[in-house]
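J.: What follows is a predicted protein model with its sequence.
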Amino acid sequence: MKRAMNQTAPDATAPETILVDLTAEVVSAYVSNNTVVSSDLPDLIKGVHAALSSINQLSQEPEVEELVPAVPVRKSVTGDFLICLEDGKKFKSLKRHLRTHYDLTPEEYRAKWGLPSDYPMVAPNYAAARSQLAKDMGLGQTRTKKRKK
């Protein structure tokens, strides 16, 4: 007979039911270890219930805001500079700015904004100029003379 009384209703896992059960457990544990005047018991129950309710509300996941870039993605890449989607500033190279101001790697930045993996981190004209400078200096070519030992 006692077992039938302890069985719970089908919706017993509802948040309010769980909250009432937790409140009862906390209050009974407190009362068993501390002296409480019977006239203070309702206030104690209300206080514990309110505290547990506020914890439950804090644990709810906050709504995720949809990201809005500072400029449209299509306009963020120009020949001479890139425009940061985070703050709208213009740069020849985004990598350092992203690391120092937002602690983002290029991969994290691309993932955050849903950009393709080939989205540039360096302005196209700047990359071409640096490439030409390196070629003019002879970088990347194999040496024709061998060093003498």
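T.: Received the coordinates, thanks. Residues are numbered from 1 along each chain as shown.

J.: alpha carbons only for contacts and neighbour counts from here, please
T.: Noted.

J.: Okay, strands next: where are they in this protein?
T.: For the chain, the strands defined by DSSP state E occupy 82-83, 90-91.

J.: Can I get these in TSV including mean neighbour count?
T.: Below are the strands of the chain laid out as TSV (neighbours: other CA atoms under 10 Å):
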stretch	mean neighbour count
strand 82-83	22
strand 90-91	18
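
J.: and Tyr109, what does it touch?
T.: Contact partners of Tyr109, counting by CA atoms under 8 Å, 6 or more residues apart in numbering, are Leu98.

J.: What separation do you get for it and Ser54?
T.: To Ser54, Tyr109 is 35 Å away according to CA to CA, to the nearest Å.

J.: got another, please set it beside the one above:
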Amino acid sequence: MSPNERNEDLVRLTSDVVSAYISNNAVPHSSLPSLISEVHASLTRLGAAPQEAVEEPKKPAVPIKKSVTDDYIVCLEDGKKFKSLKRHLSTHHGMTPDEYRAKWGLPSDYPMVAPGYAAARSALAKSMGLGRKPAPEVKPAKAKRTRKA
């Protein structure tokens, strides 16, 4: 859109807004020029390119070193305690564990599950025999036939 077309659109929109306002409100003739200029300025600002918002780096809700304990992991976004952080991140913050680690500058091996909880689950799985290949079945050896003499 050329600047001339844009200006024509702004004038048309300004006249539409001002005429609608005047038809529903009592406005003295002396305030019409200021009303028109204010509406035009507002529409011009709305049509301008949006300014980039400068985002300040967020501080974690708790210190990173204190976020992992044996019983729970503290979410750096909101400070809540969890045994497993992955589901909370996806449902409440719309993040994957990798995005979370990148946002807070965490190492790639930063846990998403409390260490004590992971150990308890591991012990339970091992006691049930999970994670092992089944032992091959031992077939009984066939008895050798002997000849009768």
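T.: Nice, thanks for sending it over. The shown structure was predicted, so the numbers you read here are calculated from the model rather than taken from an experiment.

J.: related to what we said a few turns ago, now render the strands of structure 1 as CSV, adding distance to Asp43 of structure 1.
T.: Converted to CSV, these look like this (distance: least, CA to CA, whole Å):
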stretch, distance to Asp43 of structure 1
strand 82-83, 58
strand 90-91, 59
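
J.: Looking at those, which is nearest to Tyr119 of structure 1?
T.: Across the strands of structure 1, Tyr119 of structure 1 has its closest neighbour in strand 82-83 (10.5 Å, CA to CA).

J.: mean shift between the closest one and structure 2?
T.: Following the fit onto structure 2, the mean deviation recorded for strand 82-83 of structure 1 is 0.6 Å by mean CA distance after the TM-score superposition for structure 1.

J.: That strand corresponds to what range in structure 2?
T.: Counting by TM-score structural alignment, strand 82-83 of structure 1 pairs with residues 73-74 of structure 2.

J.: quick one: that stretch to chain centroid distance?
T.: Remark: stretch 73-74 of structure 2 is offset 17 Å from the chain centroid, using CA atoms, centre = their mean, to the nearest Å.

J.: do the same with stretch 81-98 of structure 2
T.: Relative to its parent chain, stretch 81-98 of structure 2 has a centroid offset of 9 Å by CA atoms, centre = their mean.

J.: which one in structure 1 is aligned with Met128 of structure 2?
T.: So Met128 of structure 2 corresponds to Met137, using TM-score structural alignment.

J.: how deep is Glu77 of structure 2 tucked in, by neighbour count?
T.: When neighbours are defined as other CA atoms under 10 Å, Glu77 of structure 2 has 17 of them.

J.: next one: Val68 of structure 1
T.: 10.

J.: any idea what it aligns with in structure 2?
T.: Per TM-score structural alignment, Val68 of structure 1 is aligned with Lys59.

J.: now for the longest helix along structure 2, which elements pack on it?
T.: Longest helix in structure 2, counting residues (DSSP state H): helix 3-24. For helix 3-24 of structure 2, the elements it packs on are helix 32-47, judged by 3 or more CA pairs under 8 Å, 6 or more residues apart in numbering; DSSP states H and E.

J.: Please enumerate residues in contact with the helix it packs on?
T.: Residues from elsewhere that reach helix 32-47 of structure 2 (CA under 8 Å, 6+ apart): Leu10, Val11, Thr14, Ser15, Val17, Val18.

J.: go with 10 Å
T.: For helix 32-47 of structure 2, contacts defined as CA atoms under 10 Å, 6 or more residues apart in numbering pick out 6-7, 10-15, 17-19, 21-22, 27.

J.: quick revisit: burial of the match of Met128 of structure 2, as a residue count?
T.: Quick note: Met137 of structure 1 (other CA under 10 Å) scores 10 neighbours.

J.: which residues touch it?
T.: Ser131.

J.: Next, work out how far apart it and Gln57 of structure 1 are.
T.: 64 Å.

J.: Check the burial of Leu106 of structure 2 by counting its neighbours.
T.: 14.

J.: Contacts only, for the aligned partner of it in structure 1.
T.: Alignment note (TM-score structural alignment): Leu106 of structure 2 maps to Leu115 of structure 1. By CA under 10 Å, 6+ apart, the contact list for Leu115 of structure 1 reads Val73, Glu107, Glu108, Tyr109.
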